[in-house]
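Novice: Compute the structure for the input listed below.
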Amino acid sequence: MSETHPAAATSPSSQRVRIELAERSYQILIGDGLVEAASTWAALPGSASALIVTNTTVGPLYGQRLRSSLMKRHGRVHVVELPDGEAHKDFQTLNLIFDALLTKGCDRKTVLYALGGGVVGDMTGFAAASYMRGVPFVQVPTTLLAQVDSSVGGKTAINHPLGKNMIGAFYQPLLVVCDLDTLATLPGRELSAGLAEVIKYGPIADMSFFDWLERNLDALLARDRESLAHAIKRSCEIKAAVVGADERETGLRAILNFGHTFGHAIEAGLGYGEWLHGEAVGCGMVMAADLSVRLGLVEPALAERITGLVRRAGLPTTGPALGADRYLELMRLDKKSEAGDIRFVVIEKPGQAALRAAPDGLVREVLEAHTG
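Specialist: Have a look, this model is predicted:
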């Protein structure tokens, strides 16, 4: 798209992080009451129509609030509710968005609003990238995981039975709105899953943030607003710096997938939705940290700290017993693999990550130690 992404107005209590991508730059807003604040949406383009894409869980909670706010920006605001869960992140469900756009006569100026977690955000972004070859969209993430990770950076996708997020596009939103109020209704299991994506930023980029997380994890689990705001802001700052330097994951951006190669294999092997994405990533980080130790890159004490924090967050640290051969088969389908060689994000030193190949024998040792 050629439109310049707007710099959004904010309420006095909100914080901002900017993603620097030249003419596709945009703001992440973090604060209370943002969905209902008129200033949140003031800089977005008006249009004859808009479509809120949400799911059957989030829609009844926040759909009408968002629709009421957007009626001031758009002539008509339509809503489509998708079935909830990772198991529905597929072509069939994606087509429900296209059905809504076409039956409502939406044109190329129609703005899509993704109201929900990572599944809704990924699918709405992919629909926006595809409909009429590209229409604008806005991320309104309602889970911690989506606020700190999946809503930021323009990765959009659906799953395939053989691999997670294998079909998609890089497509940046106009704006990301992280309303802390939406976290009040988040189930505890989902909160823990989101903390996995928060924790990952420490070992790969900022050990002082990791230290802070060790001290403040209980406050985060208790949903202390100030602590959540800081964790979300710092996570988004780190991701913004990485995405700004490598939007299409040709190098540096791959470090954001710490724990994801093992994690995606868990999700695909069990069936999407059996474990939450963050649960699989948390366990995957434990495995990737151990692999870093076995490669001689870091001391065992760091892997123990990562494992301890993952466990304290309420996340699994032992993977399902799929068998090493099945894990290796699934990991060879990972997007970071090249010519059949599995490449892993490993910790080179505390606060710094890199992409490395690892011998199958070493990976089998990790799986032997951390599955069952």
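
Novice: drop to CA atoms for contacts and neighbour counts, all remaining ones
Specialist: Will do.

Novice: Break down the stretch 101-250 of the chain into its strands, ranges please.
Specialist: According to DSSP state E, counting those that start in this stretch, the stretch 101-250 of the chain carries its strands in the segments 111-116, 137-141, 155-160, 163-170, 175-179.

Novice: Tell me which residue lies nearest the centroid of this structure.
Specialist: With distances taken as CA atoms, centre = their mean, S150 lies nearest the centre of the chain, 1.9 Å away.

Novice: how near is that one to T185?
Specialist: Going from S150 to T185 by CA to CA, to the nearest Å gives 19 Å.

Novice: before we move on, what about L51?
Specialist: In this view, L51 and T185 are 23 Å apart by CA to CA.

Novice: Comparing these two, which shows the higher neighbour count?
Specialist: The residue with the greater number of neighbours, taking L51 and T185 and applying other CA atoms under 10 Å, is L51; the counts read 25 against 12.

Novice: my read: the more buried one touches L102, true?
Specialist: No - under the contact definition of CA atoms under 8 Å, L51 does not touch L102, with a separation of 11.1 Å.

Novice: Dump the strands of the stretch 101-250 of the chain into JSON lines; add distance to R73 and mean neighbour count as well.
Specialist: Formatted as JSON lines, the entries for these read as follows, by distance: least, CA to CA, whole Å; neighbours: other CA atoms under 10 Å:
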{"stretch": "strand 111-116", "distance to R73": "10", "mean neighbour count": "28"}
{"stretch": "strand 137-141", "distance to R73": "13", "mean neighbour count": "28"}
{"stretch": "strand 155-160", "distance to R73": "25", "mean neighbour count": "22"}
{"stretch": "strand 163-170", "distance to R73": "26", "mean neighbour count": "18"}
{"stretch": "strand 175-179", "distance to R73": "15", "mean neighbour count": "27"}
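
Novice: Now the second one, please; I'll put the structures next to each other:
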Amino acid sequence: MTSVTVRVEGPDPYDVVIGTGVLGALPAMVGDRARTVAVVHAAGLPEIARPVVGVLERAGHTVHALPVPDGEAAKDVAVLAGLWSRFAGLGMTRTDAVVGVGGGATTDLAGFAAASWLRGVPAVLVPTTLLAMVDAAVGGKTGINIPEGKNLVGAFHPPAGVVCDLATLVTLERDDYISGLAEVVKAGLIADPRILELVEDDPEGAARPDGPHTRELIERAVRVKAGVVGADLKEAGLREILNYGHTLAHAIEKAEEYRFRHGHAVAIGMVYAAELACLAGRLPEKEVDRHRAVLTSVGLPTSYGAEAWPALRAAMTIDKKSRGSTLRFVVLDGIAEPGRLEGPDEDLLAAAYRKVAK
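Specialist: Prediction:
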């Protein structure tokens, strides 16, 4: 399978290389100036971290593998502080580099560690999950969680490059792969309807890492995100559309103490946002039905517990899109026609949730 390169424009442009067996792109992204390279990797992925270390060592770098907890447990201030201490022990300077290997939690952590060490050192990301490839690793958002909410502490720090080796996807559990599809479908809903058509034509194939359109789906999703973040790195306006479904999703994740898969929460959140837009008279009901159909076809959930609404509503108050006390939602006026709904009435919020309650 040949590789494809997607360019992310902006103040600090970089490439996203997508393909199988593409780790050879890493040394050029790390660059010749880096003497020491810290490879921050999920502890459960030593077999994936080893070839990353190997390709960098063969390029002449001094490489140190630094394992961190798997999953969201990595995005903790204590883990971050531990990395800072390791960087200090390694004598890492501003010309050295961090390489993050793992899912979205690992790349978020590695990126923030790079952004905050000496006020910023280069980061190269090697996402190993579908979710990380199409979302977390592209766009320069980095961060950790605190008890009050997800991703509330972080920095914008574009990577020096991203390498998406599709060979790593075959190691994913089926539910984890399907979780990542939520962000792929999101890209289709907000910007690229061809993604929806590919999934609708072959949902079973879309739900497999060896499906006939896997690389095209990933490439299209990455291109959507690249186009948005290249025009709006720091979420001044346009970039907010990437948060479609995320207001409720982050509330669900908090309620579940981050044990709920991100993509599953986003799937529910997108249906909620669609119902909200429909009740507000902005999105046709047939498009709400399409949300449910395409998400359900690949095995993603579209409903959540009715009794959870009070806790979810409270959690949504602490949302990065809010302005003061005004709650803001990304909604659609049609497929690939994103907009915003500001300060919706409480009765409307509750009515929309009843549509997704089970």
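
Novice: what TM-score do we get after superposing?
Specialist: Taking TM-score structural alignment, normalised by the length of the second structure as the basis, the two superposed chains have a TM-score of 0.96; 356 aligned residues with a CA RMSD of 1.5 Å.

Novice: Just give the closest residue to the alignment partner in the second structure of L180 of the first structure, not the sequence neighbours.
Specialist: For L180 of the first structure, the aligned residue in the second structure is L166 (criterion: TM-score structural alignment). The shortest distance from L166 of the second structure to any non-neighbouring residue, by CA to CA, 6 or more residues apart in numbering, is to T20 (5.0 Å).

Novice: In the second structure, what sits opposite G251 of the first structure in the alignment?
Specialist: Correspondence of G251 of the first structure to the second structure, assessed by TM-score structural alignment: G237.

Novice: what does R326 of the first structure give?
Specialist: In the second structure, the residue paired with R326 of the first structure according to TM-score structural alignment is A311.

Novice: Count the residues that sit near its match.
Specialist: Residue neighbour count, defined by other CA under 10 Å, stands at 13 for A311 of the second structure.

Novice: Surely it is in a helix?
Specialist: Yes - when the secondary structure is assigned by DSSP: H, G, I helix; E, B strand; the rest coil, A311 of the second structure falls within a helix.

Novice: Can you name the residues that contact it?
Specialist: Listed by CA atoms under 8 Å, 6 or more residues apart in numbering, the contact set of A311 of the second structure reads A255.

Novice: which one of the strands of the stretch 101-250 of the first structure lies closest to R223 of the first structure?
Specialist: Proximity of the strands of the stretch 101-250 of the first structure to R223 of the first structure was assessed by CA to CA; the nearest stretch is strand 175-179, lying at 13.4 Å.

Novice: once aligned to the second structure, how far is the closest one on average?
Specialist: On superposition with the second structure, the mean distance recorded for strand 175-179 of the first structure (mean CA distance after the TM-score superposition for the first structure) is 0.4 Å.

Novice: quick one on the thing from earlier: which one in the second structure is aligned with the residue nearest to the centre of the first structure?
Specialist: Going residue by residue (TM-score structural alignment), S150 of the first structure aligns to A136.

Novice: For its match, list the residues it contacts.
Specialist: Applying CA under 8 Å, 6+ apart, one finds that A136 of the second structure lies in contact with 104-105, 107-108.

Novice: Aligned to T214 of the second structure, what sits in the first structure?
Specialist: Aligned against the first structure - with TM-score structural alignment as the criterion - T214 of the second structure pairs with L228.

Novice: That match and M207 of the first structure: what is the separation?
Specialist: Shown here: L228 of the first structure relative to M207 of the first structure, a distance of 18 Å by CA to CA.

Novice: the more surrounded of the two?
Specialist: The residue with more neighbours, out of L228 of the first structure and M207 and counting by other CA under 10 Å, is L228; that gives 22 against 15.

Novice: Average offset of the helix ranked longest in the first structure relative to the second structure?
Specialist: The residue-count maximum for a helix in the first structure (DSSP state H) belongs to helix 225-245. Once the two structures are superposed, the average separation between helix 225-245 of the first structure and the matching residues of the second structure is 1.2 Å (mean CA distance after the TM-score superposition for the first structure).

Novice: Remind me what the helix or strand just after that helix packs against, helices and strands.
Specialist: Towards the C-terminus, the helix or strand next in line after helix 225-245 of the first structure, according to DSSP states H and E, is helix 260-270. In this structure, helix 260-270 of the first structure packs against strand 163-170, helix 277-294, helix 324-331, with contacts taken as 3 or more CA pairs under 8 Å, 6 or more residues apart in numbering; DSSP states H and E.

Novice: whereabouts in the second structure does the longest one align?
Specialist: Pointing back at helix 277-294 of the first structure there. When helix 277-294 of the first structure is compared against the second structure (TM-score structural alignment), it corresponds to residues 262-279.

Novice: how big's the offset between the matching stretch and the first structure?
Specialist: Once the two structures are superposed, the average separation between stretch 262-279 of the second structure and the matching residues of the first structure is 0.9 Å (mean CA distance after the TM-score superposition for the first structure).

Novice: Distance from that stretch to the middle of the chain?
Specialist: When distances are taken as CA atoms, centre = their mean, to the nearest Å, stretch 262-279 of the second structure is centred 17 Å away from the chain's centroid.

Novice: and what of stretch 253-264 of the second structure?
Specialist: In terms of CA atoms, centre = their mean, the centre of stretch 253-264 of the second structure is set 14 Å apart from its chain centre.

Novice: what comes up buried for that stretch?
Specialist: Neighbour-count burial for stretch 253-264 of the second structure, with 16 or more other CA atoms under 10 Å as criterion, is recorded at 253-255, 258, 261-264.

Novice: Any chance you could list what contacts it?
Specialist: 72, 131, 149-150, 176, 178-183, 249, 252, 265, 300-301, 311-312, 315.

Novice: which of those count as buried?
Specialist: Buried subset of those (neighbour count, 16+ other CA under 10 Å): 72, 131, 149-150, 176, 178-183, 249, 252, 265, 300-301, 312, 315.

Novice: Same list (the buried residues of stretch 253-264 of the second structure) but as CSV, adding distance to E197 of the second structure.
Specialist: Written out in CSV, the entries for those read as follows (distance: CA to CA, whole Å):
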residue, distance to E197 of the second structure
E253, 29
K254, 32
A255, 33
Y258, 31
R261, 25
H262, 23
G263, 20
H264, 20
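
Novice: Can you tell me which of those residues is nearest A206 of the second structure?
Specialist: Distance ranking of these against A206 of the second structure, using CA to CA, places G263 first at 14.8 Å.

Novice: Would you mind measuring from the closest one to R119 of the second structure?
Specialist: Relative to R119 of the second structure, and taking CA to CA, G263 of the second structure is found at 32 Å.

Novice: Now do the match of L180 of the first structure: how many residues are near it, please.
Specialist: Residue neighbour count, defined by other CA under 10 Å, stands at 24 for L166 of the second structure.
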